[in-house]
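Student: my questions concern the predicted model and sequence given below.
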Amino acid sequence: MKAIRIHEKGTIDNVNIEELPKPEIKPNQVLIKVKACGINPVDWKSTVYGYFEMPYTVGTDISGIIEAIGNEVTDYKIGDEIIGSLEWAKQGAFADYVATETKYISLKPKNLSFEEAAAVPLAALTAWQGLFDKLNVQAGQKVLIQAAAGGVGLFAVQFAKWKGAHVVGVASAKNEAFLKSLGVDAIIDYKTADFSKITADFDAVFDSMASSEQTIPLLKKGGNYVTITAKPSEDLVQKQGVTATHFLFHSDAEQLKTIANLIEQNHVKVFIDKQFKLTEAKDALKYQHEGRSRGKNVLVV
């Protein structure tokens, strides 16, 4: 089978297509014929900075069809269409086949294509966990979401609106109409806004752009800030009288099932920016690195 592999960190150009044997499954695993892979920022960053033990197959997000099951697996059957975010330390998504434990997968939303479905796991779980596990966002609260038109941001604004929050998105002006069509209440254009002049009346900030110096001062006293990038300074947090949390998402099949149900009920839409073939993974990672996508980028296997 084909797999997108890297043996040495330092540059995206170190990524190569290799031929590997089809994985053999353990009794508690399923074999998945991968149909598409979601691309996330960590995928290019790990090739440059070496987050994972080398060599490894790049990628964490998949959609596909179960082709074989181990004799201990009772919750899935051959032919099931699934999505998942694979075991973090091992990665392994960008390949024709994947072997995984079922705790990393959930049934694919029936109303999505495989390409759309592959865009869901990491980004949607990050948004869900940030908003509800860390920020504890409630109906009626005012929430600021950074990079609102990005992969995580688009899920975050839709989840927050579903919950009943008042959502302000930070994005470029070109995405204003698009975001308002999703229910976003107001847009801050990061290219022109003077954050120091914005009223400090937010209950929560979801930061994916290392913007703590700009966004923490927008919180009310006692407000909550969460970041998936750089940690804020402790001095700033104490000065503003807020709570700040830094977190890394974790794969969670039950949360993914809840998200899939919201997608099937049309509460949440999935947006694809660009699709690439598996063999174009190097170009896809470079495009992801540019960081100007509206929604998610996907590899089609």
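Tutor: Everything's here; your move.
Student: could you use CA atoms for every contact and neighbour count after this?
Tutor: Noted.
Student: how about the helices of this structure, start to end?
Tutor: Counting by DSSP state H, the segments of the chain that form helices are 41-49, 114-118, 121-128, 151-163, 176-181, 212-215, 234-240, 253-264, 281-290.
Student: most packed of these?
Tutor: Ranked by mean neighbour count under mean count of other Cα atoms under 10 Å, those are led by helix 114-118, which reaches a mean of 27.
Student: show me what that helix is packed against.
Tutor: Where contact means 3 or more Cα pairs under 8 Å, 6 or more residues apart in numbering; DSSP states H and E, helix 114-118 is packed against strand 29-39, strand 61-69, strand 81-85, strand 296-300.
Student: identify whichever of the helices of the chain lies nearest to Leu20.
Tutor: helix 281-290 (16.4 Å; Cα to Cα).
Student: got a list of contacts for the closest one?
Tutor: With Cα atoms under 8 Å, 6 or more residues apart in numbering as the test, helix 281-290 has contacts from 4, 12-13, 15-16, 39-41, 43-44, 276, 297, 299.
Student: out of the helices of the chain, nearest to Val30?
Tutor: When these are compared (using Cα to Cα), the closest one is helix 253-264, at 14.5 Å.
Student: now do that closest one and strand 81-85, the angle between them.
Tutor: 120 degrees (axes from the mean of the first three to the mean of the last three Cα atoms, to 10 degrees).
Student: what's helix 253-264 packed up against?
Tutor: Applying 3+ Cα pairs under 8 Å, 6+ apart, we find helix 253-264 packed against strand 105-107, helix 121-128.
Student: below is structure B, check it against A:
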Amino acid sequence: MRAVVQKSFGGPEVLEIVETERPEPLAAEVLVRVHASAVNPVDVAVRSGAYPLLGEPVFGVGWDISGVVEEAGPGARFKVGDEVYGMPFFPRAATGYADYVAAPSRQLARKPASLDHVHAAALPLAALTAWQGLVDAANVSAGDRVLIHRAAGGVGHLAVQIAKARGAHVIALASAPKHDFVRGLGADEVIDYRTTDFTEAVTDVDVVFDSNSQGERSLNVLKPGGTLVSIMEHGDRELAAKVEAAGYRFAGISVEPDYASLEAIAELVDAGRIRPYVSETFPLAEAGKAHEVVGSGRAQGKIVLTVV
């Protein structure tokens, strides 16, 4: 089978396609014929060495997959032919940019029936990050005021929709050219972070969802007892201490596989409450070009590799 691997840290050019052995599923695992795999900022950081999550190369990057079960090990949740999606093994290597991935069946869920594989692959890591922050950690509910940083990005555009699906009043930060896009996601207020200091424009927020390392500044907009959800500074103990000393809650989120949440997300997708936005696709052989786009930091929504 084909798989994208890297033999050194560096720019997008270090990604190369190799021929390798197809993995064999173990008990309770399935072999997925990958149809599409999303590219996330963490993929870029791992590839460059900025975030040495997987140790030293050689390794394959990529986690988000959508595809069809080709083999099922004893005790697996799925059968051959089932369409599934997920983010297996994170933060360990999954080598998602490949023709096949073998993964524990409980780290996958049935693909949303209303989505093709490209759009389903765009969901897992970003949607789980938003879900585990907004739902599991902050318990966002009807009437809550929620501020979302980088609301037009891969995680942000799904966070807006998840918060709205929970009945929240959503305040979104995005650059002016992306305001119409973010409003279309359901945001109630949109602020241009480039021209407006959000700490002066926003008050009485119940939950801040921070994906932009703005945790300490975000405390200025929280109401007493409010929650700061941070996906960039999740391991910052000093920040956590400051947040709690100021009378707020701190929730540091490092996303993990979770089939139950993937099932809940799929239900909202099929109900028309969440829709992933894919701005561009690339064939597997052009994984490096996809990394260039994601690495620019200007991508709207998600970038996806087509495998089949």
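Tutor: Sure thing, it's come through. This one's a predicted model, so the numbers in the text were calculated from it and none came from an experiment.
Student: mind checking the TM-score on these two?
Tutor: Aligned and superposed, the two chains score 0.95 in TM-score terms (TM-score structural alignment, normalised by the length of the first structure); 300 aligned residues with a Cα RMSD of 1.5 Å.
Student: returning to what we had before: make a markdown table out of the helices of the first structure and add distance to Leu31 of the first structure.
Tutor: Formatted as a markdown table, the helices of the first structure follow (distance: least, Cα to Cα, whole Å):
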| stretch | distance to Leu31 of the first structure |
| --- | --- |
| helix 41-49 | 22 |
| helix 114-118 | 17 |
| helix 121-128 | 18 |
| helix 151-163 | 27 |
| helix 176-181 | 38 |
| helix 212-215 | 42 |
| helix 234-240 | 46 |
| helix 253-264 | 17 |
| helix 281-290 | 22 |
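Student: out of these, which is closest to Glu101 of the first structure?
Tutor: That would be helix 253-264 among the helices of the first structure, by Cα to Cα, at 10.7 Å.
Student: ok so, going back, out of the helices of the first structure, flag the one nearest Gly79 of the first structure.
Tutor: Judging those by Cα to Cα, what sits closest to Gly79 of the first structure is helix 114-118, at 13.8 Å.
Student: in the second structure, what range does the closest one match?
Tutor: Mapped onto the second structure using TM-score structural alignment, helix 114-118 of the first structure covers residues 117-121.
Student: mean shift of the matching stretch relative to the first structure?
Tutor: Stretch 117-121 of the second structure, aligned to the first structure and superposed, deviates on average by 0.6 Å (mean Cα distance after the TM-score superposition for the first structure).
Student: list the contacts of the residue most central in space within the first structure.
Tutor: Most central in the first structure under Cα atoms, centre = their mean is Ala123, positioned 1.4 Å from the mean C-alpha point. The contact partners of Ala123 of the first structure, by Cα under 8 Å, 6+ apart, come to 40, 151-152, 155.
Student: what about 10 Å?
Tutor: Counting by Cα atoms under 10 Å, 6 or more residues apart in numbering, Ala123 of the first structure makes contact with 38-41, 61, 85, 150-156, 249, 295-296.
Student: Pro23 of the first structure versus that one, what's the distance?
Tutor: 26 Å (Cα to Cα, to the nearest Å).
Student: what's the answer for Ala171 of the first structure, then?
Tutor: For Ala171 of the first structure relative to Pro23 of the first structure (Cα to Cα), the value is 42 Å.
Student: more neighbours: the two, which one.
Tutor: Set Ala171 of the first structure next to Pro23 and count neighbours by other Cα atoms under 10 Å: Ala171 wins out with 21 against 14.
Student: show me what Glu16 of the second structure aligns to in the first structure.
Tutor: Match for Glu16 of the second structure (TM-score structural alignment): Asn16.
Student: same question for Leu268 of the second structure.
Tutor: Checking TM-score structural alignment: Leu268 of the second structure goes with Leu262.
Student: many thanks, I have nothing further to ask.
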